[in-house]
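Asker: coords below, sequence missing:
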């Protein structure tokens, strides 16, 4: 029965030199290792000792032949399985200790426990280390020694810490690569005793060394000319000695093919900080790229959003920046069709709608029993104006506009109802209330012939209307009222039915509304950018177009300029940040590949390395973005203050007071800081993923190379 814990059968390994010549390092090696045994592989430098140790440590899989580790055939196992098998069962001791310089000895020793996600509290981890200390450092000044940094510890102290790190996780096999190479005679003997003690406690020990201090204990093998031969065996292990068995990976550890992070958050957090601070030049490059980029993006975003807010506010308070208005030509005023070009204009690609209008006056009784006159405009079905009204209660007119309804502004409510208190009244409570419009008929000599009050139901309440207007009527109602007021011979009577709040006689309504009433034509552009071309084309037809766009064109020009600069700038910033992040990770990984490989050998999963690289990038991006947003906030606020000051100075020097709020073109950074912050994080994470995955595939075999 085969009781070996390791078995190599006809294992060969060759490399290709820089000149293309094949160099065979190992030739048909056959080796069996018994559990709990002490094995020494001798050989001169260059004989292939490190190569065979890398194969035994499952760090080099480019060999031919068979490798059985316990009950597992190493040759056919996937990467995640090999990583888990190595992490659970192998402890590595390296030349000169190979400790992490940014951690003290105690933290270095604790790494395997933390990487393997043992459910130990920090106190339990410290207690485990404390229980091992007397076996390696004696009982004097243990605490002080473990707090030493590797740079201040002696060679012997570092090597003993390295041995403690190798056994802290109770691996079944200890692989030692020239563990006494840099030590003097006394310290060499101490290392040998420690390894002997580990073997007596059940660990299987394999030492690769050409140091004669190991030649008188355990099984002796010699590697020469690529062939391995057993020389002798000393001090055979006791027959009933307890040995540590192989721990096999579990199916759950195959989650995400071994890319799932495993290390404790404490280790990962320390590694993230180390990843960030250990590369100050690259960190500075990322910070500079992000601070400058985020600041520029934020300032231009402030201008673009600020101008849009300014324009939207102008639309809400009465300006119609996407509308062009024309009046009938003199020769068309007496015609039934006052705008013969209406169909032609409606066919233009940049025109969304063409609507004839009539604007007249309406007299209303206020809450103080005073009669005030307001301008009123009629609205059609599916009228584009509905999209420009900001309703605070109610909504559009009913159905076919055949009801006696009205839409009023909040300001008009204050005139009509003395119960309105700003900020306290529920506007919805006014929906359905009545508004009386006073209609006057005059004689041909200009005297009042008749006065009629018609009551309309409030259908909607809006914040503002254009040009100081306070109310809108259904267009048919509007035309009936105007025709009634123009009636000098009592041809028409209002076809009212007050009980139903609707017109009683629809035929009379149609007759009254049928007259050349269009006193203006409103042309709605599909986009605000289309207004200027429409103005030019309408002028070519002989009309004099009117538009509110002129008083806001300066803001639109600023927005256009900002967009033209912003888009290519944004592309450059994204590319710059992405390239900086990727180059940072690639270059840093190249400079620190031995350190990263050592983490892998000690049991860090590839997923842990990816996570630390990505989170380190997130930390750098977060810092750079915060500083960039802070700088942009200062620039925006200073710019707004400067514009306010300059506007005030210009107003003092001019007799005409400016109505333009130039500082409004800057939106507060707080409006979009979260969007920029998240965008920067996404760009940083995406840019870091590929190099992080490439870095995680660093060959850990390089750690054991001489």
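Answerer: Perfect, I can see it now. Model, not experiment: these values are computed from the prediction. Numbers count the residues shown, from 1 in each chain.
Asker: can we go C-alpha only for contacts and neighbour counts from here?
Answerer: Will do.
Asker: give me every residue that touches the nearest residue to residue 351 once chain neighbours are set aside.
Answerer: Nearest residue to residue 351, sequence neighbours excluded (C-alpha to C-alpha, 6 or more residues apart in numbering): residue 525, at 4.6 Å. Contacts for residue 525 (C-alpha atoms under 8 Å, 6 or more residues apart in numbering) come out as 322, 323, 324, 350, 351, 352, 353, 531, 534.
Asker: try 7 Å
Answerer: Going by C-alpha atoms under 7 Å, 6 or more residues apart in numbering, residue 525 touches 322, 323, 350, 351, 352, 531.
Asker: Considering those, which is situated nearest to residue 471?
Answerer: residue 323 (19.3 Å; C-alpha to C-alpha).
Asker: Secondary structure element holding the closest residue to the closest one other than its chain neighbours?
Answerer: Distance criterion C-alpha to C-alpha, 6+ apart; nearest residue to residue 323, sequence neighbours excluded, is residue 524 at 4.5 Å. Here residue 524, judged by DSSP states H and E, is contained in strand 520-525.
Asker: Name the next helix or strand following that strand along the chain.
Answerer: Downstream of strand 520-525, the next assigned helix or strand under DSSP H and E is helix 531-540.
Asker: Okay, angle between that following helix and strand 520-525 too, please.
Answerer: Put simply, helix 531-540 runs at 140 degrees to strand 520-525, going by axes from the mean of the first three to the mean of the last three C-alpha atoms, to 10 degrees.
Asker: So which elements touch helix 531-540?
Answerer: Here helix 531-540 touches no other helix or strand, going by 3 or more C-alpha pairs under 7 Å, 6 or more residues apart in numbering; DSSP states H and E.
Asker: And here is the other one:
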């Protein structure tokens, strides 16, 4: 194969599937086209001229035989490499011009320059040269370049198509019936310009049955699938230099050729030309994003409501069991504890004792209020400690020798008579303070016969206690104090130091703590949703579980409804959004397949097609999500205002305080917007991946064969 020959065909054949089997269109064609020649291939309609031209233009690879272009075996080129070769060295003139109707003649002419990423100044010169080549000065002065294809004459359209084919100065011009349906004057104009391209060094191949070409260049006729040489002129005009061979396609043609600016601009123009597609996609995205946002806001709000309720002292995931009658006389009043501790839905079980303790006031003062306060005993590493919100200090220091307590802020306000205590109160100053207390003693008749004094040291301050608890003691201390209250013999004594602030060194407390003190069992569940089922299970075992969950059962019901009704609805909405996107893209691509095919022929890489489609879809997705978030924000704000007003009305009617946690039911939409946006993008990309890839792989030959 020599480099002087631009095209060499040997034994070329092409068959197509038909109702009765394979139909041969081209059969054993041999053809050599030297550089710089003008070749005309005649033939009647249906003879296979267009098929041959598409093969020469690297648009049809389904042929037999060998095909070499510029010394390169075309069969060795990938689809992406064929695109690069077409862009770099082949100009097409189609029978009907194939101008894009939404662009002016001037914009159609300049289209190949867009895909070539040419310098702006050079592109301007090339466009001016191509316009001067296609149109007469008086036509240019009259604004022919601004005409739409529909407003231009047939001759003007075909000359514009010819100018588009030559604007990148390709080595090969392929023209398919370039003078079809033109009047005689227009035919002469097109012929003159094609001859001018030939004289400038382009290799021109024309397939036509128009006799205006029969006296020009080398003549062939295609009959019954075979090519016959009719002779003719072999005049050759070689270009000044041979064009370099195209480089292999980057990443198989999936790397865009166009820059970011042009890709974004192209995506925006595509959207503007598809208003129905853009509108339907936006509506689907706005509706889907708004519903997902409201659902997420509600679920997060219910969780926040639950957490705040627990922080305020409620124990929604805790059950309280009292001993069964059958277990009251046993040393182990809760034999079920070990079984519960192993249950997967239970995080901890703790036996407890509650009591009251009389607090006299701050130690060292003469004032003695003598008020009883309910308290509860806590164990080392007690699960309750993890639920407290400490504002000062910490839990019990188990190695300390003094008698410690954890106090609530309400308790301190009450005992110390604090005025206007609030968020600015310095609670740390109360850590280490000591409070005087006393434990009553009773005689055999049950009458109080005295009291044991003790001094408690504040080790930590918490915002709220659970229920009506005002402070907490170490369980060992509480059990020992209750042993004194239960004693009717007067033999038990608290082994306290003389200042009553702690235990005597080496004190033996076994006589005070070794008795069946457990009067309740707290069962902590891992999940709030398991509280009611566990209550039912324990009730069947003879217990009467107590739980605060009943006051907030509506929270569980609302959350269950959200997941049971809204979640499937959201899945359906997501599916509908994905289906709308998928269908819109497929339909839109089918309507634009001629344009896409032409763009591919003119040099647009499949990566450019893919990037343009994805950028357009992501632009719509971004706009739709922002609108959806804004809509969801307005709706949740309106719902919150409505719920708040209802809560105030209910409080006024009942005389109770309004629920201050009602404003937590819907969390701010924008807090969860990033994760929702990420999930939406995943859904969108999954929905559009296949159709956009299919669009990017548009086969121009198949499209042109249909159209």
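Answerer: On my side now, so go ahead. Computed from a predicted structure; not experimentally measured.
Asker: re the thing from before, quick one, what contacts the residue nearest to residue 323 of the first structure?
Answerer: Neighbours of residue 524 of the first structure in contact, by C-alpha under 7 Å, 6+ apart: 322, 323, 324, 351, 352, 353, 354.
Asker: Verify the stated contact: the second one with residue 526.
Answerer: No. With contact defined as C-alpha atoms under 7 Å, residue 323 of the first structure and residue 526 do not form a contacting pair (9.4 Å).
Asker: So which of those two has more stuff around it?
Answerer: Under the criterion of other C-alpha atoms under 10 Å, the comparison of residue 323 of the first structure against residue 526 puts residue 323 first, with 29 against 15.
Asker: The more buried one corresponds to which position in the second structure?
Answerer: In the second structure, the residue matched to residue 323 of the first structure (TM-score structural alignment) is residue 318.
Asker: now swap in residue 34 of the first structure and tell me
Answerer: By TM-score structural alignment, residue 34 of the first structure lines up with residue 34.
Asker: My understanding was that its match contacts residue 8; is that so?
Answerer: No. Using C-alpha under 7 Å, residue 34 of the second structure is not in contact with residue 8, being 8.5 Å away.
Asker: Next one: residue 266 of the first structure from residue 106 of the first structure, what distance?
Answerer: Residue 266 of the first structure is 14 Å from residue 106 of the first structure, where distance means C-alpha to C-alpha, to the nearest Å.
Asker: Compare these two and say which is more crowded by neighbours.
Answerer: For residue 266 of the first structure versus residue 106, neighbours defined as other C-alpha under 10 Å are more numerous around residue 106 (22 against 12).
Asker: With adjacent residues omitted, what lies nearest to the more buried one?
Answerer: Using C-alpha to C-alpha, 6+ apart, the nearest residue to residue 106 of the first structure is residue 146, at 4.9 Å.
Asker: Over to residue 189 of the first structure?
Answerer: Nearest residue to residue 189 of the first structure, sequence neighbours excluded (C-alpha to C-alpha, 6+ apart): residue 213, at 7.1 Å.
Asker: hang on, the earlier thing: what sits against the match of residue 323 of the first structure?
Answerer: Residue 318 of the second structure neighbours (C-alpha under 7 Å, 6+ apart): 522, 523, 524, 525, 547.
Asker: tell me the contacts of the residue nearest to the last one when sequence neighbours are not counted?
Answerer: Counting by C-alpha to C-alpha, 6+ apart, residue 319 is the residue found nearest to residue 547 of the second structure once chain neighbours are left out, at 5.1 Å. Contacts were defined as C-alpha under 7 Å, 6+ apart; by that measure residue 319 of the second structure touches 522, 523, 524, 545, 546, 547.
Asker: does residue 319 of the second structure sit in a helix, a strand or a coil?
Answerer: Using DSSP: H, G, I helix; E, B strand; the rest coil, the structure places residue 319 of the second structure in strand.
Asker: swap in residue 378 of the first structure?
Answerer: Per three-state DSSP, residue 378 of the first structure ends up strand.
Asker: Now which residue in the second structure aligns to it?
Answerer: Alignment note: residue 378 of the first structure maps to residue 377 in the second structure; criterion TM-score structural alignment.
Asker: Where do the helices of the stretch 401-550 of the second structure begin and end?
Answerer: Here the stretch 401-550 of the second structure has its helices, by DSSP state H, counting those that start in this stretch, at 409-416, 475-486, 510-513, 531-540.
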